[in-house]
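Chemist: With the sequence up front, the predicted model follows.
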Amino acid sequence: MRIYHSEMSKARRARTELDGGQLVPPWECPERVDMILAGLRKAGFTEMVEPAEHGLAPVLAVHDADYVDFLATCWDDWQALGREGEAIAWIWPTRTMPGRRIPSCVDGRLGHYALGADTSICGGTFEAAQASKDVALSALDHVLATGEPAFGLCRPPGHHAAVDQFGGYCFFNNAAVAAQRALDAGLSRVAILDVDFHHGNGTQQIFEQRSDVLFVSIHGDPMTCFPYFMGHADEVGEGEGAGYTVNYPLPEGTGAEVWFHVLEAAKERIRETGCELLIVSLGVDTFEDDPISAFKLSSDDFTEMGRRLGALGLPTLLLMEGGYAVEEIGVNVANVLSGMTSGVVERG
């Protein structure tokens, strides 16, 4: 399987995350990339490819132009004020203060465009986000050209990024950008299957009124798990998109038996809708020892995940989402790809 990766994806090195009332080093860090690459190489994946540059047009096909401009200028605007810390939102539009106008100052714009205070903006953020979507799009181009699966080692991740908001370490929604590009290339319907522990609120928001993208997510119950305010089972899409959003919220502590039962149900929904491409938002934070998640999959379970994904028989693009800096992250990613590769061989 071809692996797409860019060293520029490590340009973002944030120092601060608000967690439990303290500013701490973020769980999402550049070292994740090196740990995943090491695991892939140890497992025998040696075809590593630098992505081509794709510019901002594919991003603007799914994201608001003013939002993209904000991401491009935020760090410079923040530094121009003489601030020593990183750019973190501290006030938001709310139910009682709806924010019908976007402020001109950087603090107000941060509040408008941020989902929460968990994710800071620092030097290199915009550059890393651009590299991450280039990884996704180059991997997609390979899948569309060959029908073979490909893995995009995206960093920053993307599935929490909405049309005009960032958060959860995400700035550009890589899976959404790739799905739109595939549709623009002539496909009729694309499936995005999100297997990250945390619900892909951004992907849902981007596509919930459309029927050309089926969004299916298996995730921690938002009543107790981030991002809290989306991902319930009764969220099924709106208008033309009714029936094309499928959420499977599961309780904390969910293990492999239940998780794989739900995966089979998710696969059946994908089969029923006649999707021509599968994009997997691949979070491996369902791992039993992940520091900020609460499912109980083992490293061997990720091999089985790959086999079952491969058994769908669709051209498949896998894009990195969550899974944090624990020793097994590289093993778990490699196991998914190994399982999928064996599934492709068995079908052939």
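Modeler: Nice, thanks for sending it over. Residues are numbered from 1 along each chain as shown.
Chemist: can we go C-alpha only for contacts and neighbour counts from here?
Modeler: Fine.
Chemist: So for the helix ranked longest in the chain, what gets flagged as buried?
Modeler: The helix that spans the most residues within the chain, counting by DSSP state H, is helix 125-146. Residues of helix 125-146 classed as buried: 125-144 (neighbour count, 16 or more other Cα atoms under 10 Å).
Chemist: alright, now check it against this:
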Amino acid sequence: MFRIRRINDDLRSIDREAVAQVRSILAGQFPEAPPADNEKISQRLRDALTNRLRYVLLVAEEHRRKVLGFALVAYAPDVKFCYLDYLATSRRLTGGGVGGALYQQVRREATRLEVVGLFMECLPDDPALCPDPEVLKQNRSRLKFYERFGARPIANTAYETPVSPEDDCAPYLVYDPLDRPPDLSLATARKVVRAILERKYGQLCPPSYVKMVVNSFTDDPVRLRPPRYTPAQVAPLQLKSRGLGAIPLVVNREHAIHHVRERGYVEAPARIGAILKELERTSLFEPAPARRFSRDHILAVHDPRFFNYLKKMCGQLKAGESVYPYVFPIRNAARPPKEMPIRAGYYCIDTFTPLNRNAYHAARRAVDCALTAADTLLSGYRAAYALVRPPGHHAERKVFGGFCYFNSAAVAAHYLSAHGKVAVLDIDYHHGNGTQDIFYLRGDVFTASIHGHPSFAYPYFSGFAEETGEGPGLGANYNLPLPEQVDGPAHARALAKAISRIKRFAPDYLVVALGLDPAKGDPTGSWSLKAADFQANGLTLGRLGLPTLVVQEGGYYIRSLGVNARNFFSGLAKGAGLI
């Protein structure tokens, strides 16, 4: 098994290692390639517009980060075309579909960018142009591969004319219309050809040669060579998904096992269904199955004694039985009660968050979903959504509460922090006390929370503006407590302040603890945000341009829950350039 991820630069160690493997594959598979092409991969990725071309690298990796193949793609935003510079797999591969999967992903990326087409060069399969039988065989194989996808050489041009008369085997210009009719206009084709020759080969191609090749394009629209290796009636492969332009959706499918039926318990399974129903109306999402992760990820942010108590206590309870904390032994923390049910208060901050047989399992699975979604960001996706319950942002390092048991967003943030700086933005109506507690002494994870003032909003004891972090974390915690009555514009102003601080921190990743309880009518809040406000907030966050993980937290007004979620993500996708 392998996965494909996008690399935009090589600033992280994980990406530098991948680029080094790409260089090795390139040198082995394209020994005739100019050495500068190999040496400048990093420069091309770092320079946003090298020669007015924006480069992206796609790598196919095994689970141990072994690169099996790669595709290097250039995008010309002014002419709106993509150019496939290289696509290659490791020499040891004789099958497995790595090349086909990579090219499909290239096509998805090009489709997302709404380009006029995908172009590439392929050495000719005509013996008159390439007399070497072995090279000719390789060329035919490569052209046959691309023809399967509907990509064929542009006919009736002088593109394959060598720059120097003594050269041979000059390449065809191959055009992939990306499952659209191949009706590329003459004017656009000439712009594309001029851009390729001047921006990629400016030092090799004199102006007279460029002019000759460009003027040799006379068909309007251009003509493609008839299919040579696949039947003409075979339709090109259709794109099944939006590729890296999609938002992976990881749902805690086991959330319903945690169902507290007591009157007034608003954290109900219906919340997930209400959101899913509305998300299905969009084409933004790509379902991603949750993977199982080691408990070590949880223990990185939660105290082992707390973790073990939660697991053991829940395992002792019978189906349908709940334990609510009612004694809080804070006076002698060194000697917790021996009775397990009574000890619940030793690890809890309120009297309304129960322990039951499935609380541990549901919370553990929610963490798995958040980590799975976080992992998709490392694979190149720009946004991902962990739709989970129970929520997690009230769970501190040593305690649970507020319907929360394990802090899924904090676990995911810590996981991402191994790959760069992380900012966690909590936009739930209630303060993210758990996330603040976990990262309060750390400077590599910035935490910000927009919430109701603790003078009237749960959890009442944290979320004050003067709480800014301690030690290495001093200045890395930012609270924006707001009054009881807040509408969309007022919330947007607070969000702008939080984003200003996030930009100053300059994170590599953003984790959004998405609370939908700021909505008008939510039974746990007093604010009045509407669907348009959630959409505006999503748009603002998307425009940050950061790989963004969204983890579901609160939101309990079922009638508007799904609509608000849908609007938030439509805004996020638009701001991030996914639609």
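Modeler: Noted; the coordinates are in hand. Because the structure is a prediction, the values reported are computed rather than measured.
Chemist: distance between the longest helix of the first structure and the chain's centre?
Modeler: Offset of helix 125-146 of the first structure from its chain centre (Cα atoms, centre = their mean, to the nearest Å): 13 Å.
Chemist: In the second structure, point out the residues matching that helix.
Modeler: The aligned range for helix 125-146 of the first structure in the second structure is 359-380, by TM-score structural alignment.
Chemist: Same check on stretch 211-222 of the first structure?
Modeler: With TM-score structural alignment as the criterion, stretch 211-222 of the first structure aligns to 443-454.
Chemist: what does that stretch rub up against?
Modeler: Contacting residues not belonging to stretch 443-454 of the second structure are listed as 413-414, 417, 421-432, 435-436, 439, 460-464, 472-474, 476-484, 494-495, 498, 502, 505 [Cα atoms under 8 Å, 6 or more residues apart in numbering].
Chemist: Give me the buried entries from those residues.
Modeler: Restricting the contacts of stretch 443-454 of the second structure to buried positions leaves 413-414, 417, 421-432, 435-436, 439, 462-464, 473-474, 476-482, 484, 494-495, 498, 502, 505, with burial counted as 16+ other Cα under 10 Å.
Chemist: List the ones among those that fall in helices.
Modeler: Mapping these onto helices (DSSP H) picks out Ala413, His414, Thr435, Gln436, Phe439, Ala494, Leu495, Ala498, Ile502, Phe505.
Chemist: my guess is Arg543 of the second structure contacts Ala576, does it?
Modeler: Yes: using Cα atoms under 8 Å, Arg543 of the second structure makes contact with Ala576 at a distance of 5.5 Å.
Chemist: Give me the more crowded residue out of these two.
Modeler: Shown here are Arg543 of the second structure and Ala576; by other Cα atoms under 10 Å, Ala576 has more neighbours (23 against 15).
Chemist: ok now do the counterpart of Gly488 of the second structure in the first structure, which residues does it touch?
Modeler: Aligned counterpart of Gly488 of the second structure in the first structure: Ala256 (TM-score structural alignment). By Cα under 8 Å, 6+ apart, the contact list for Ala256 of the first structure reads Lys296, Leu297, Ser298, Asp301.
Chemist: all helices of the stretch 151-300 of the second structure, in order?
Modeler: Taking DSSP state H, counting those that start in this stretch as the criterion, the stretch 151-300 of the second structure contains helices spanning 186-201, 207-215, 270-279, 296-299.
Chemist: Can you check which of the ones you listed gets nearest to Ala409 of the second structure?
Modeler: With Cα to Cα as the criterion, Ala409 of the second structure lies closest to helix 296-299 of these, at 10.7 Å.
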